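> the sequence isn't on hand, but the structure is:
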């Protein structure tokens, strides 16, 4: 499996503080992943990618993100190290790849982009080859033709764009100054997951046998709002690991050692990561399985995905066996109190085990 990282801040951050300098940076995770126990493929060395947005006031550069990717291992790319030391951004997507579908090529490296959008994926769509035709039949021509690589992830991105388009929001346009809004992006993401869930279940019925779950940790942004999912098509298994951290500043207190500083209740810095960048347990909160997390104006919102795999009973624990078999474990981080994390009524009423306590 892969690893990804998201940074959204009020102020730009030097990419090196995310990619290279931390002792457990995402680049170091490409060869030293603490939550990856797959001895068959112990490293994430099948390429990498980093995408970031330039300042909005620089109109000449446009709304599209700048993306740098390569098929070389992230730890062995000097150009990435040089870029990280000289580039700042307030919205960053980074991804290191351990391929499950698609050959080793730059067209298969995440994040993918389409006009103002960026998208990345950690996981796999079960039996993708058997439902690929369903994707192609469903997509409008412009999104079908947009696909350049061979990964299930890029097809999922095309499906998201097509779904957003059919909801009445043209992905080729970037409404200023606040983008499309987190609500419509979340709706499109839920529908995208719903299509994939339906098609894989139909394929399972045709096979008349057990089909392994799909692991769908998706992340998408229009440069303003961010939508991230931690999802698996199972009511008994954990999804691939995913965590978030918020605070006033992400600081280096010793060479290579970072922590999330919280001087007040502001969320000037928001990080979402497959694997924590720091070893401070109190810095990170585990996102519950089958949950959508959105970031809107530096506010974190969490919504359960209520479908046939939704587990309303908080006393029932999911198994990590499947995630572990794919090189992932899902350690439970104790819930922390975040006053700016907003939970929808369904969670406030106690109908689901929350990972964050609303103050």
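That came in fine, so what should we check first? None of these values were measured; they are calculated from a predicted model. Residues are numbered from 1 along each chain as shown.
> going forward, measure contacts and count neighbours with C-alpha atoms only.
Will do.
> please identify the helix or strand for residue 143.
Residue 143 belongs to helix 141-146 when assigned by DSSP states H and E.
> mind listing what's buried in the helix or strand following that helix?
Toward the C-terminal end, the helix or strand that comes next after helix 141-146 (DSSP H and E) is helix 152-166. Across helix 152-166, burial judged by 16 or more other C-alpha atoms under 10 Å covers 152-165.
> presented hereafter is structure B, for comparison with structure A:
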């Protein structure tokens, strides 16, 4: 399982989440405490927003703790909104195109979890994408394909609803083709203005998610696991929840995808 951290608020140096805290993201890459595996060595990535609408991005396949460029960039780059991720691969080979965050236009996305039976679901999921999103896919992970499916379903206009529809579609597809479903989904995504996060699973085992304030200015970070031992500073986000961080602050709301079957007849599922 992967580890990640996201931030929205006053501009800060990326190192304040990535490398400086006692349990920073780099520390979590080889010593995670709230994941099935403590080591996340299959690459890392950053996506940050600055003066342009689209995010900057840096990814590599090295373990986060062994890349001197990551620490240098995190020390020099300041941003009011950024996503950072260390990867433990489930689907997809260890290559740069499979490292999170994924981006499309001004949107960025990163994920901790998995879609079971992805090899059987991949082709019909791809069939739902028009040329813009199909050609925007560069890796072969379930995470990137789910992100593009949500974009196809209207994430630009209604981020959480489109993500719920994408998960509901994959749920219906898995039930139709496999007869069962297992989706683990704790993710963060952003359009450069607001930060969204979701904690969801089709069973009882949703990957962890926490949120906490940073400073006294209404800034917040959302993380896979706390960045320090100050347990009072971190709120655990319950399963079946979404987090929104915007100009009004941080709020938590229900997130419960419905099984989507209406689109299934449009696919060639006989095989």
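It's in. All values reported here derive from a predicted model rather than from experimental measurement.
> about what we covered before: in the helix holding residue 143 of the first structure, what counts as buried?
143-144.
> list the contacts for whatever residue of the first structure lines up with residue 222 of the second structure?
By TM-score structural alignment, residue 222 of the second structure lines up with residue 272 in the first structure. Residue 272 of the first structure is in contact with 5-7, 242-245, counting by C-alpha atoms under 8 Å, 6 or more residues apart in numbering.
> sort out for me which of those are in strands.
5-7, 243-245 (DSSP state E).
> from those residues, pick the one nearest residue 72 of the first structure.
Comparing those against residue 72 of the first structure with C-alpha to C-alpha places residue 5 closest, at 18.5 Å.
> so the closest one sits right up against residue 26, yeah?
Yes: counting by C-alpha atoms under 8 Å, residue 26 is a contact partner of residue 5 of the first structure at 7.1 Å.
> residues that sit against both of these two, list them.
Common neighbours of residue 5 of the first structure and residue 26 (C-alpha under 8 Å, 6+ apart) are 94-95.
> distance check, residue 225 of the second structure against residue 2 of the second structure.
11 Å (C-alpha to C-alpha, to the nearest Å).
> just residue 255 of the second structure next, same as before
Computed with C-alpha to C-alpha, the distance linking residue 255 of the second structure and residue 2 of the second structure is 21 Å.
> and if you look at residue 38 of the second structure?
9 Å.
> of these two, who's got more company?
Remark: of residue 38 of the second structure and residue 2, residue 2 carries more neighbours, 30 against 17, as counted by other C-alpha atoms under 10 Å.
> who's in contact with the more buried one?
By C-alpha under 8 Å, 6+ apart, the residues touching residue 2 of the second structure are 35, 40, 85-89, 111-113.
> what do we get in the first structure for it?
In the first structure, the residue matched to residue 2 of the second structure (TM-score structural alignment) is residue 2.
> mind listing the helices for the first structure?
According to DSSP state H, the first structure carries its helices in the segments 16-19, 26-29, 78-86, 128-138, 141-146, 152-166, 182-207, 321-325, 345-348.
> which residue packs closest to the residue nearest the centre of the first structure, ignoring adjacent ones?
Centroid-nearest residue in the first structure, with C-alpha atoms, centre = their mean: residue 219, separated by 3.4 Å. Nearest residue to residue 219 of the first structure in three dimensions, chain neighbours excluded: residue 228, at 4.3 Å (C-alpha to C-alpha, 6 or more residues apart in numbering).
> name all residues that make contact with the aligned partner of that neighbour in the second structure.
Residue 228 of the first structure maps onto residue 197 in the second structure, with residues paired by TM-score structural alignment. Residue 197 of the second structure makes contact with 186-189, 222, 242-244, according to C-alpha under 8 Å, 6+ apart.
> with that, I have no additional questions.
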